[in-house]
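>>> here is the input, now give the coordinates:
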Amino acid sequence: MKDPKRDLLLRAVDYLSAHGVIARSLRQLAAELGTSHRMLIYHFGSMEGLLVEVVREVEARQRAVLADLDPSGSPAELAKAFWRRFTDPALYPNERLFFELYGQALQGRPGTEALLPEVVTAWLAPLTELAKSHGLSAQDALVSARLGLAVTRGLLLDLLATGDLAAVNAAMDRFVDAYVAGLP
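Below you'll find the model as predicted:
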């Protein structure tokens, strides 16, 4: 059975990934999605509620990339494969959308503040578990997970700003090699 809210959310993710959020009203977005602003309010409460759900969906898709990796690989192979999948140009629209909405939450746009802890904490558990599976203590795994997330996001911003895939790949490879060298 088709879920109307889920259908609207997926259409919103696709549309906003392609066109961005800035200076777009709920009515404009509803028209672009082929629905009414009342239906968006019914399902999401507000424009901000919709945007929070959009970011959650984009983040869930990105975590699915991590879950799909072959866990039997070495830590370096896993990290580099994860990075290479994130740097697929097909994902750039979703990554730009994520950073746009993340920035709005950081600026205190009403209704978006709930994103702030989630954009970090939602990643910590799966990344920590992955690090622990490669021999790190729980504390070291958590620190490494946070560091890896920060480096990944920073290099994604670099890539989106500069388009210099070779340079960001070299930087990530250096980070991964240094990280792996410090494993027990």
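>>> from here on, contacts and neighbour counts on C-alpha atoms
OK.
>>> so where's the longest helix in the chain?
helix 138-162 (DSSP state H).
>>> for the comparison step, fold the sequence that follows:
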Amino acid sequence: MKRLRLFRPDRRRHGFSRSGLIAGLAMAGLVTALVLWDDGSRTPSSPPTLQQSTPNQAPPPQTPGAETAFQQHLDKVWITGEGVVVRVLPDDEKGSRHQRFILRLPLGQTLLIAHNIDVAPRIPDLKNGDSVRYYGEYVWNKKGGLVHWTHRKSAAVSAGWLERDGVRYE
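Presented below is the predicted three-dimensional model:
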């Protein structure tokens, strides 16, 4: 009768080595540690890659400002801030419709806001000189960058918003 062997020390047949197994276990441990690591910036139930914003609640304070994101050429990071409208642009009608305008930030940088008006309400009667707060995803460009995803949470992204005169548009 043939004896059943649960572990075969012949590594060549199975395609792994002890050093590869150890490296794999070390990597799994590192990934587990990163997932479980809590720096206090999120609740235990929130995913580590998303920042959550709820109505009438400020976004997490650790978000970088647009000036930092621009200087460091950051891309696809969530930022918050406030600026003054210096130019109202025509709506972008290609694909999803977007209300577009340019803000001047306190340190002089300009920032394009692209607000999806198929998902969120438009800011009515927006004009030069209006102060607008924002929370959305920053995309770097040489003109100062743009912020989009300024609307309620979808399956793909966190919730962003715009705010003027205490009214939030999300």
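>>> list the TM-score for the superposed pair.
Put the two chains on top of each other and the TM-score (TM-score structural alignment, normalised by the length of structure 2) is 0.23; 73 aligned residues with a Cα RMSD of 5.5 Å.
>>> contacts for the longest helix of structure 1, please.
83, 87, 92, 95-96, 120, 123-124, 127-129, 131-132, 164-165, 168, 171-172 (Cα atoms under 8 Å, 6 or more residues apart in numbering).
>>> quick check: buried residues in it?
141-142, 144-146, 148-149, 151-152, 155-157, 159-160 (16 or more other Cα atoms under 10 Å).
>>> chain center to that helix: distance?
Offset of helix 138-162 of structure 1 from its chain centre (Cα atoms, centre = their mean, to the nearest Å): 11 Å.
>>> which helix or which strand is home to the residue nearest the centre of structure 1?
The C-alpha lying nearest the average C-alpha coordinate of structure 1 belongs to Glu59 (Cα atoms, centre = their mean; 3.7 Å). Using DSSP states H and E, Glu59 of structure 1 maps to helix 47-67.
>>> now the next helix or strand after that helix: buried residues?
Sequence-wise, the next helix or strand downstream of helix 47-67 of structure 1 (DSSP H and E) is helix 75-86. Buried residues in helix 75-86 of structure 1, counting neighbours by 16+ other Cα under 10 Å, are found at Pro75, Ala76, Leu78, Ala79, Lys80, Ala81, Phe82, Trp83, Phe86.
>>> which strands or helices does helix 75-86 of structure 1 pack on?
Packing contacts for helix 75-86 of structure 1, counted by 3 or more Cα pairs under 8 Å, 6 or more residues apart in numbering; DSSP states H and E, involve helix 47-67, helix 165-181.
>>> got these as JSON lines, with distance to His19 of structure 1 columns?
Compiled in JSON lines, the helices and strands packed on helix 75-86 of structure 1 are given as follows (distance: least, Cα to Cα, whole Å):
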{"stretch": "helix 47-67", "distance to His19 of structure 1": "13"}
{"stretch": "helix 165-181", "distance to His19 of structure 1": "23"}
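>>> highest mean neighbour count out of the ones you listed?
Here the criterion is mean neighbour count by mean count of other Cα atoms under 10 Å, and of those the winner is helix 47-67, at a mean of 19.
>>> quick check: the farthest pair among the buried residues of helix 138-162 of structure 1?
Ala141 and Leu160 (28.1 Å; Cα to Cα).
>>> thinking again about what came up before, could the buried residues of helix 138-162 of structure 1 go into TSV alongside distance to Gln104 of structure 1?
Putting the buried residues of helix 138-162 of structure 1 into TSV (distance: Cα to Cα, whole Å) gives the following:
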residue	distance to Gln104 of structure 1
Ala141	30
Leu142	27
Ser144	27
Ala145	24
Arg146	22
Gly148	23
Leu149	20
Val151	21
Thr152	20
Leu155	20
Leu156	18
Leu157	15
Leu159	20
Leu160	17
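>>> and Gln28 of structure 1, what element?
If you go by DSSP H and E, Gln28 of structure 1 is part of helix 26-33.
>>> could you say what helices and strands that helix packs with?
helix 4-19, helix 37-44.
>>> quick one: closest of these to Ala31 of structure 1.
Closest among the helices and strands packed on helix 26-33 of structure 1, using Cα to Cα: helix 37-44, at 7.8 Å.
>>> what is the closest one packed up against?
helix 26-33, helix 47-67.
>>> what's that helix in contact with?
Lys5, Leu8, Leu26, Arg27, Leu29, Ala30, Ala31, Ser46, Met47, Leu50, Glu53.
>>> quick one, what contacts the second one?
For Leu8 of structure 1, the contact set (Cα under 8 Å, 6+ apart) comprises Leu33, Leu40.
>>> could you rerun that using 10 Å?
Asp14, Ala30, Leu33, Gly34, Thr35, Met39, Leu40, His43, Phe44, Leu50 (Cα atoms under 10 Å, 6 or more residues apart in numbering).
>>> which SS class is Glu137 of structure 2?
Secondary structure assignment for Glu137 of structure 2 (DSSP: H, G, I helix; E, B strand; the rest coil): strand.
>>> what about it, how many neighbours?
21 (other Cα atoms under 10 Å).
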